[in-house]
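Undergrad: What shape does this take:
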Amino acid sequence: MKPPSDLKILNVIYKLYYEEFKNFAQESDVQNGRVSKIHVPIDCKMIARELGVDSDIVFGRLYYHLEQRYGYKRDDDSKVVFFSLGVGPDRHCVNFPLLASVLAGLQEESSKFKWATVLSFIAVLISIVVPLATALLGKS
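TA: Below is the predicted model:
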């Protein structure tokens, strides 16, 4: 079985957790169920079920690959995490605004690739059809 792409994993996380991210309220009388608005706890098993893979594949991609690729240090040495094992009592948290930015970039890359492929196919088709049409019309 082919492992899911970063784009697919992040799409599923975004789809499953956007409402939870959006509905976070900072009023003291509101129970949010988490410590921070930007750090959203996720369930790797549920995401894996959506993708049809083992949950350790999802966890591994987030922790070993995506965190290394998209987490970074600021000039003041503070760290911006993409995926964290825990934020306060919350376990397996994604930095949701950073995830949304990365997802948008991956979607844009994918779109550019698809358009380039379609345009290349059209160019090849034209390069085949035009000489054939010229040859057929020339025989008449």
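
Undergrad: Could you use CA atoms for every contact and neighbour count after this?
TA: Will do.

Undergrad: what about the helices in this protein?
TA: 6-22, 44-51, 55-60, 67-70, 96-139 (DSSP state H).

Undergrad: wait, which of those helices is closest to residue 38?
TA: Smallest distance to residue 38 across the helices of the chain (CA to CA): 5.4 Å, for helix 96-139.

Undergrad: How many residues are close by residue 125?
TA: Residues within reach of residue 125, counting by other CA atoms under 10 Å, total 11.

Undergrad: who touches residue 62 in this structure?
TA: Residues near residue 62 by CA atoms under 8 Å, 6 or more residues apart in numbering: residue 83.

Undergrad: And residue 53, by the same measure?
TA: residue 3.

Undergrad: so which of the helices of the chain comes closest to residue 34?
TA: In terms of CA to CA, the element of the helices of the chain nearest to residue 34 is helix 6-22, at 10.0 Å.

Undergrad: One more, please, to line up against the first structure:
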Amino acid sequence: MANSVPTERQVLRCIFDMYEGDFPVEGPSVGKTMIAIDIDAVAKSLGCDKNILFGYLYYHLDNKYRYKTGENTSVHLFVPRAGELRHAINLPYLTAVLAAQEQEHSKFTWSLGVSLVALALSVGAIIAQLVTAR
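TA: The predicted structure follows:
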């Protein structure tokens, strides 16, 4: 049994990579934003348990990103059933959330890189002072 716990960004990226070709939906579902995903296949790709993945999508991510659009209407990231679709993801919304995640990750990576360069320069300056002080 798989035992890794993927990050939010890894889950969103995996689903996007696996299903971006399925959008836009053709046929009678034109204009719909929800597409069915194969929880088993996504879990296998991520190396995690399918039940953990379902719970993560349904109880955590959908709850985190769901927002109300009216008194009795909401936009969902993930729903167990949408009409005839089972395990449906709102791919355009997932794409927007993933883009924000990627931007944050990029900022963090750049900040970390700049900090490491600054640390290396500081250490180099300290070593240079110690060597020249002798």
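
Undergrad: What would you report as the TM-score here?
TA: Once superposed, the chains reach a TM-score of 0.89 (TM-score structural alignment, normalised by the length of structure 2), with 132 aligned residues with a CA RMSD of 1.8 Å.

Undergrad: now the helices of structure 1 in a markdown table, with distance to residue 77 of structure 1?
TA: Output for these, formatted as a markdown table (distance: least, CA to CA, whole Å):
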| stretch | distance to residue 77 of structure 1 |
| --- | --- |
| helix 6-22 | 27 |
| helix 44-51 | 29 |
| helix 55-60 | 25 |
| helix 67-70 | 16 |
| helix 96-139 | 18 |
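
Undergrad: To residue 32 of structure 1, which of the ones you listed lies closest?
TA: Among the helices of structure 1, helix 6-22 sits nearest to residue 32 of structure 1 (CA to CA), with 8.9 Å.

Undergrad: So what's the gap between that closest one and the chain middle?
TA: From the chain centre to the centre of helix 6-22 of structure 1 is a distance of 8 Å (CA atoms, centre = their mean, to the nearest Å).

Undergrad: and the angle for it with helix 44-51?
TA: For helix 6-22 of structure 1 against helix 44-51, the angle by axes from the mean of the first three to the mean of the last three CA atoms, to 10 degrees is 130 degrees.

Undergrad: show me the contacts for the equivalent of residue 78 of structure 1 over in structure 2.
TA: Taking TM-score structural alignment, the alignment pairs residue 78 of structure 1 with residue 73 from structure 2. Shown in contact with residue 73 of structure 2 (CA under 8 Å, 6+ apart): no residues.

Undergrad: gap between residue 73 of structure 2 and residue 67 of structure 2?
TA: With distances taken as CA to CA, to the nearest Å, residue 73 of structure 2 is found 9 Å from residue 67 of structure 2.

Undergrad: With residue 107 of structure 2 instead?
TA: Applying CA to CA, the value for residue 107 of structure 2 to residue 67 of structure 2 is 26 Å.

Undergrad: and if you look at residue 99 of structure 2?
TA: From residue 99 of structure 2 to residue 67 of structure 2 the distance is 18 Å (CA to CA).

Undergrad: same deal with residue 43 of structure 2?
TA: 26 Å.

Undergrad: just residue 6 of structure 2 next, same as before
TA: According to CA to CA, residue 6 of structure 2 and residue 67 of structure 2 sit 24 Å apart.

Undergrad: Neighbour count: those two, which is higher?
TA: residue 6 (16 against 13).

Undergrad: The more buried one and residue 44 touch, don't they?
TA: No: look at residue 6 of structure 2 against residue 44 with CA atoms under 8 Å: they stay out of range, at 11.5 Å.

Undergrad: If anything else comes up later, I'll come back, but that's it for now.
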